[in-house]
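pasting the sequence and the predicted model now:
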Amino acid sequence: MGESLLLEPSLAQTLAVSAAKTSKLSLSTSTQRSLAAWIKDNIRKKECCFYVNSDSKGICKCGYQRIHHVDDSIKPENYLGETWDRHRHVHEVPTDAYGDIWFGGLGQKIGRYVRVSSDTSPDLLYQLLTEQWKLPPPNLLISVTGGAKNFYMKPHLTALFRRGLIKVAQTTGAWIITGGTHAGVMKHVGQAVREYVLSSGSMEGQIVAIGVATWGAIHNRRPLVHHEGRFPAHYSLDMQSQGHLSCLDNNHSHFLLVDDGTHGCYGVEIELRSRLERLISQQPLGNRGRTRGNGFHISFELHTKPDQHLVALVIRSRLPGNTTALVLIQVYLSLSSPLPLPANRSSESVGMERWERQLELAVAWNRVDIAKTDIFTEDSQWKSSDLHQAMFSALLGHKPQFVQLLLENGVCLREFLGDQTTLCDLYTQLPTSCFFLRRLRKNIITLNMFVRFLQSRDCTSAALAASKILKKLAEEGAEEEDEAEEMRELAKHYETHAIGVFNECHCCDEERAQRLLIRISSSWGQTTCLRLALEADDKSFVAHSGVQALLTQIWCGELAADNPLWRVLLCMLFFPLIYTGFLGFSFLLLFSVVLMIDFQTTPSWREGLLYVWLISLVCEEVRQVRHIADMYINDMWNILDFLSILLFIIGLAFRLTTRLFYAGKVILCIDFIIFCLRLMAIFIISKTLGPKIIIVRRMMLDMFFFMFLLSIWVVAYGVAKQGILIHNEDRLDWIVRGVIYEPYLIIFGNMPSNIDNALFDIKACSVNGTESQKPKCPILNEDKMPAFPEWLTIILLCVYLLFANILLLNLLIAIFNYTFQEVQDNTDTIWKFQRYELIKEYHSRPAAPPPLILLSHIFLFIRRIVLQRPPNSYRAFSES
């Protein structure tokens, strides 16, 4: 009883996996019809057409009894007087045994089977396997022969053999071909497949084990026969009564049952199996779209040595040039030891083609250690073209170690991808989940690092682009927070690589390193490193001293960086000496004068100048949108520009109408506030004020979310207070005042007077709420005094102040403190990044300040549109 209980978890796991496999492998009705029609048209069996009694039991020379022959074969007129011959007296008819085979108990559960003639074309069988049974073409063919009966291995050698066989089959996408019966080494192969299925727990990476057996030697084959196919056929292993026949192994996935019209004869399948294996080994590898020659075929012949009581393993490795390497090793050596390649470089007769095929074999087996030690030796000389086939296989198989090894040993990506068909083949052979973005999303990055980073001419741009993609995926495409965090860490990893490469360049040559930052990269959409860093929000890269030196040079222009402050202030007094205008203060001064002093029904000259100034601002914003439309809306300062211009246009439209004249002035006053806020952007250039503006910006975002919490308490207290004090107030403005405005003012110390009877004044309110300028009086008693429970309103006020004034406001202070400390700890990096954005914006602007910028716009229009001349120096930076 205790032993059975110990087996229950394993049994439950086996049943669960078996159920999953049954649902996975069972065919739909339409697929069954299609498969049955194809098999009827193409696959045939053999049966005896001349019954000749061989003994007293009524057994024919073919081995079948009399009842298993058709009537025409009992007394055939064509063969009278002839001696029975298996070649002449057996003919082909459409097969009657095919479909799905279901094994009772534990194991593979569902498999495919078909009864085929021994003369069937291997091409038809390969078509059946790949097109009808949907098996992916193999990268490796493992043929296991020998040891069909009385095969014995010690337990530890058996485990070693199973583990090694499945490891090879799983990592290379191999097909395993055996005799398919539940005996000898074939039973060991089936059990190895079963152990892998139980350990994996899924159908992904299913091991393909094909059994090629003799139909006439299979026990209990009657349930497999049906003219319309069996879906499924129920097959049971009856080892006790099988006699000299054999049962099918319940752990194989596919069966080809070879029929020559005889019964009880073994070895019928050998010739057809050999021809099929030869055909498969000549096919292209499964994970490649092309190949120059034959595929790989490894033949395992296992047998026992009677005189030594050891088990030997003969590996036949079919390599091109009709060379067959026979390597005899002892199974007690680990099957995960180095792959037995016949690497004898002293023989020059094998030629380069042989070594290329050995390299492809090492790639298929994913044995980079063998490639390093036995193939890429010191005396080996490889051309880039010789390694292209192996590179193709490594890329599609996602084997980054091999990709790195091939790149280190001479593969030139320019030559490898020079042929457009190569890149097309890569795209067509790769599934969607293997594309670059999908790999980044799954954090499978080693291959991309080697191909896109180590070998890229624009490796800095490549790393910054990867950082941008990963941050965007973390923001929008991550399904879980852990996955998003991994992507953000990976983005930092790429940014660190970019900084490292640029730092090396900057240490070698500062001038060339600065030119590298503004050089247009054709590999990444005609962009620059600086623009990629800006779009990726890579602050650490922008904060690098080499990047900042370039920004300082661009900001100062032709001025010396060490000019004293008085010279700079002197230049600001003369417009021709100013590189970038600072007349924003003049615009705000003019705007405020118009709003407070000179806002007439008929616009004055000051107001007209203000309109011209605004038109120049509109033209500048249009120019910015035209150059950086994809990034314009992502900048907060650009949003303020757009909002301020929009409000100004609306206010101007209202102002020019008589009825909405005052409403237009109100809108323009609000617009003035936005223009003042927009002016703060100029102070980002200051190392002292710049970080403070960033702090204010982040605190505003924190306060926005804090207001949600505060609004819950304000509304909760306001509704309760209003319902207790006032009965049926129907004036909306006074409802809003009582529910929201008054509770909000309480936070700042403005205590209401209507909750305290001592402060009640009936003259300050309207009893029935008929006076629009007075609030409605609280509920009154017969003495015209408030009737509400004063003690309750006081308690509610105390609780409200406790949470709103003490708890929530202190929470806001703590949030602000955290934000301040976070920015303060990274003040230098954040300021340098913001400085870059400001310098980029002002450098791209025309030199003249508004409103004289209109002249610059006219000049630019004539220069670029009419004369079609390119921009001036630093155009890459400006356009970024």
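Here it is on my side, so go on. Residues are numbered from 1 along each chain as shown.

please make it C-alpha for all contacts and neighbour counts, starting now.
Will do.

which residues in the stretch 51-200 of the chain form strands?
90-94, 98-103, 110-117, 140-145, 174-178 (DSSP state E, counting those that start in this stretch).

those into TSV, with extra columns for mean neighbour count and distance to residue 753?
Formatted as TSV, the strands of the stretch 51-200 of the chain follow (neighbours: other C-alpha atoms under 10 Å; distance: least, C-alpha to C-alpha, whole Å):
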stretch	mean neighbour count	distance to residue 753
strand 90-94	17	102
strand 98-103	25	87
strand 110-117	26	84
strand 140-145	22	90
strand 174-178	25	87
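
can I get the ones you listed in JSON lines with distance to residue 739?
As requested, these are exported to JSON lines (distance: least, C-alpha to C-alpha, whole Å):
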{"stretch": "strand 90-94", "distance to residue 739": "88"}
{"stretch": "strand 98-103", "distance to residue 739": "73"}
{"stretch": "strand 110-117", "distance to residue 739": "71"}
{"stretch": "strand 140-145", "distance to residue 739": "77"}
{"stretch": "strand 174-178", "distance to residue 739": "74"}
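
residue 657: which of the ones you listed is closest?
strand 174-178 (82.7 Å; C-alpha to C-alpha).

what helices and strands are in contact with that closest one?
Applying 3 or more C-alpha pairs under 8 Å, 6 or more residues apart in numbering; DSSP states H and E, one finds that strand 174-178 contacts strand 140-145, helix 155-172, strand 208-214.

could you point out the helix or strand that follows the last one?
With elements assigned by DSSP states H and E, the helix or strand that comes after strand 208-214 is strand 230-235.

and here is the other one:
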Amino acid sequence: MVLQALEIVRIGILFPFFSIAYIVAPHSVIGQTMRKPFIKFICHSASYFTFLFMLILASQRQLFFDGSESDIVIQRGAEPSLVEWIILAYVSGLIWSEIKQLWDVGLEEYVRDMWNVIDFITNSLYVATVALRVVSYYETLQMQQAARNLARKDWDAWDPMLISEGLFSAANIFSSLKLVYIFSVNPHLGPLQVSLSRMVMDIMKFFFLYVLVLFAFSCGLNQLLWYYALAEKRKCKEEPSINDTNACTIWRRFSNLFETVQTLFWAVFGLIDLDSFDLNEIKIFTRFWGMLMFGTYSVINIVVLLNLLIAMMNHSYQLISERADTEWKFARSKLWISYFEEGGTVPPPFNIIPTPKSAWYVIQWVRRKFFGSRAAKKEHMRTIRVSC
């Protein structure tokens, strides 16, 4: 067991060597070893773990830069660092793998797999991140030096650099969740992953019903309390020496529909108290009516809907747990079969390197595309003459 684990670790560490060997000499001993399904799975998994490690390095800039270099990295329109260039190569390889899979299986079969949809969302976020970084870079080139080195606190709220950082962080979450798919081969984690995927529909049904309730009560509370929220805001501006630290933040809770939706959402986790209804100039009846609406929302959402979700998930889990082992073995078999298929031998980012084999495939495709019909027509005419 220990020797097997050490051998797996050795193959995983040497996956760049195996990949380059396959690119240079696909019919060599190492190249043929790379085509074995288990070796291919280890190399692809090791490549993905390396990609996640690069994502971690990209988020830990303070460990690798001193103050001056860190300022260069976080300035507007900063050029990509070495780690970010490596991540870009990985993303290009992942996108190329998805394009090849989509070409092979077709769109209908591709979207049936939930993980393919997640990969599409993740790659789209990375592409949007790169595009916004490019926009930010070219915008800063057209600015004066003072505007280029503007402090982050003075940036526009919708600065392309800030939006790209938000999308990049979301893409990191989806990339990390892909580990669940890799660990589906594990006999302990695999059945849990299958059970969780089967309960996703229950979560989606609950979320749809919850959004309806949330939006309904948000509209009502915003309509009732918007004026008093603005009065609280005016009070904060007119009395800057007020001692209450929440006075200048509480007005946001019901100032508009978007803020009201957020207020009711965080109320599920107990982060909103009844002091939020103590607004400036509010009347007794209005305050009572708002608290009544908030209490009704809490009863419907926390007492009824959350318990309904727990009951639905418990029921689904009991149904799934009876055949979870069979479902997991089926899912694991699908995973292994995908590595038995031809193509996709080299993991990202090495799969974006042109190989002699890929060049030969391109030549064959061009030959069939432009000369195949002519050759087939000549063969057809020859067959007619012989038959006559």
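Arrived safely. Every value quoted in this text rests on a predicted model; they were computed, and no experiment measured them.

would you tell me which one of the helices and strands packed on strand 174-178 of structure 1 is buried the most?
With neighbours taken as mean count of other C-alpha atoms under 10 Å, these reach their highest mean count in strand 208-214, at a mean of 24.

trace residue 606 of structure 1 over to structure 2, please.
Residue 606 of structure 1 maps onto residue 83 of structure 2 when the alignment is built from TM-score structural alignment.

now do the contacts for that match.
Taking C-alpha atoms under 8 Å, 6 or more residues apart in numbering, we find residue 83 of structure 2 in contact with 54, 57-58.

ok, these in structure 1: which stay?
Retained in structure 1 (both residues aligned by TM-score structural alignment, their matches' C-alpha atoms under 8 Å) from the contacts of residue 83 of structure 2: 54, 58.

the strand or helix carrying residue 606 of structure 1 vs structure 2, mean deviation?
Residue 606 of structure 1 belongs to helix 605-627 when assigned by DSSP H and E. Once fitted to structure 2, helix 605-627 of structure 1 is off its aligned match by 1.8 Å on average (mean C-alpha distance after the TM-score superposition for structure 1).

for the next helix or strand after that helix, which positions count as buried?
Scanning forward in sequence from helix 605-627 of structure 1, with DSSP H and E defining helices and strands, the next element found is helix 629-632. For helix 629-632 of structure 1, a neighbour-count test (16 or more other C-alpha atoms under 10 Å) marks residue 632 as buried.

same deal with stretch 296-312 of structure 2?
Buried residues in stretch 296-312 of structure 2 (16+ other C-alpha under 10 Å): 297-298, 301, 305-306, 309, 312.

how about stretch 136-149 of structure 2?
136-137, 140, 148-149.

do the same with stretch 679-687 of structure 1
For stretch 679-687 of structure 1, by 16+ other C-alpha under 10 Å, it's 681-685.

ok, those vs residue 585 of structure 1, which is closest?
residue 682 (10.8 Å).

what does stretch 630-647 of structure 1 contact?
By C-alpha under 8 Å, 6+ apart, the list of residues contacting stretch 630-647 of structure 1 reads 535, 614, 618, 621, 624-625, 667-668, 671-672, 674-675, 678, 681.

would you mark the buried spots in that stretch?
632, 637-638, 640-641, 644-645, 647.

mind listing the helices for the stretch 551-700 of structure 1?
Assigned helices in the stretch 551-700 of structure 1, in chain order: 565-572, 584-596, 605-627, 629-632, 636-655, 661-678, 689-725 (criterion: DSSP state H, counting those that start in this stretch).

trace residue 654 of structure 1 over to structure 2, please.
In structure 2, residue 654 of structure 1 lands on residue 132 (TM-score structural alignment).

state the distance from that match to residue 147 of structure 2.
Remark: distance between residue 132 of structure 2 and residue 147 of structure 2 (C-alpha to C-alpha, to the nearest Å) = 18 Å.

also residue 222 of structure 2?
Distance from residue 222 of structure 2 to residue 147 of structure 2, by C-alpha to C-alpha: 39 Å.

same deal with residue 128 of structure 2?
24 Å.

could you do residue 41 of structure 2 as well?
49 Å.

excluding covalently adjacent residues, which one is nearest to the spatially most central residue of structure 2?
The centre of structure 2 sits closest to residue 174, judged by C-alpha atoms, centre = their mean, with a distance of 2.9 Å. Spatial nearest neighbour of residue 174 of structure 2, excluding adjacent residues (C-alpha to C-alpha, 6 or more residues apart in numbering): residue 122 at 6.0 Å.

now residue 539 of structure 1
Looking at residue 539 of structure 1 with C-alpha to C-alpha, 6+ apart, the closest residue is residue 833, at 5.5 Å.

which helix or which strand is home to the counterpart of the one you found in structure 2?
In structure 2, the residue paired with residue 833 of structure 1 is residue 330, using TM-score structural alignment. For residue 330 of structure 2, the host element (DSSP H and E) is helix 324-340.

now that helix: buried residues?
324-325, 327-329, 331-332, 335, 339-340.

just give me the mean distance for that helix relative to structure 1.
Mean for helix 324-340 of structure 2 is 1.8 Å (mean C-alpha distance after the TM-score superposition for structure 1).

on contacts alone, who are the packing partners of that helix?
Using 3+ C-alpha pairs under 8 Å, 6+ apart, helix 324-340 of structure 2 sits against helix 37-58, helix 189-198.

okay, the angle between the longest one and helix 160-177?
Translated: helix 37-58 of structure 2. Orientation of helix 37-58 of structure 2 against helix 160-177 (axes from the mean of the first three to the mean of the last three C-alpha atoms, to 10 degrees) gives an angle of 140 degrees.

which other helices and strands does helix 37-58 of structure 2 contact?
Counting by 3+ C-alpha pairs under 8 Å, 6+ apart, helix 37-58 of structure 2 packs on helix 2-13, helix 15-24, helix 82-105, helix 160-177, helix 324-340.

cutoff 6 Å now
Counting contacts by 3 or more C-alpha pairs under 6 Å, 6 or more residues apart in numbering; DSSP states H and E, helix 37-58 of structure 2 is packed against helix 2-13.

which strands and helices sit next to the helix it packs on?
Right, helix 2-13 of structure 2 is packed against helix 37-58 by 3+ C-alpha pairs under 6 Å, 6+ apart.

specify which member of the contacts of residue 83 of structure 2 is nearest to residue 1 of structure 2.
When these are compared against residue 1 of structure 2 (criterion: C-alpha to C-alpha), the nearest one is residue 54, at 29.7 Å.
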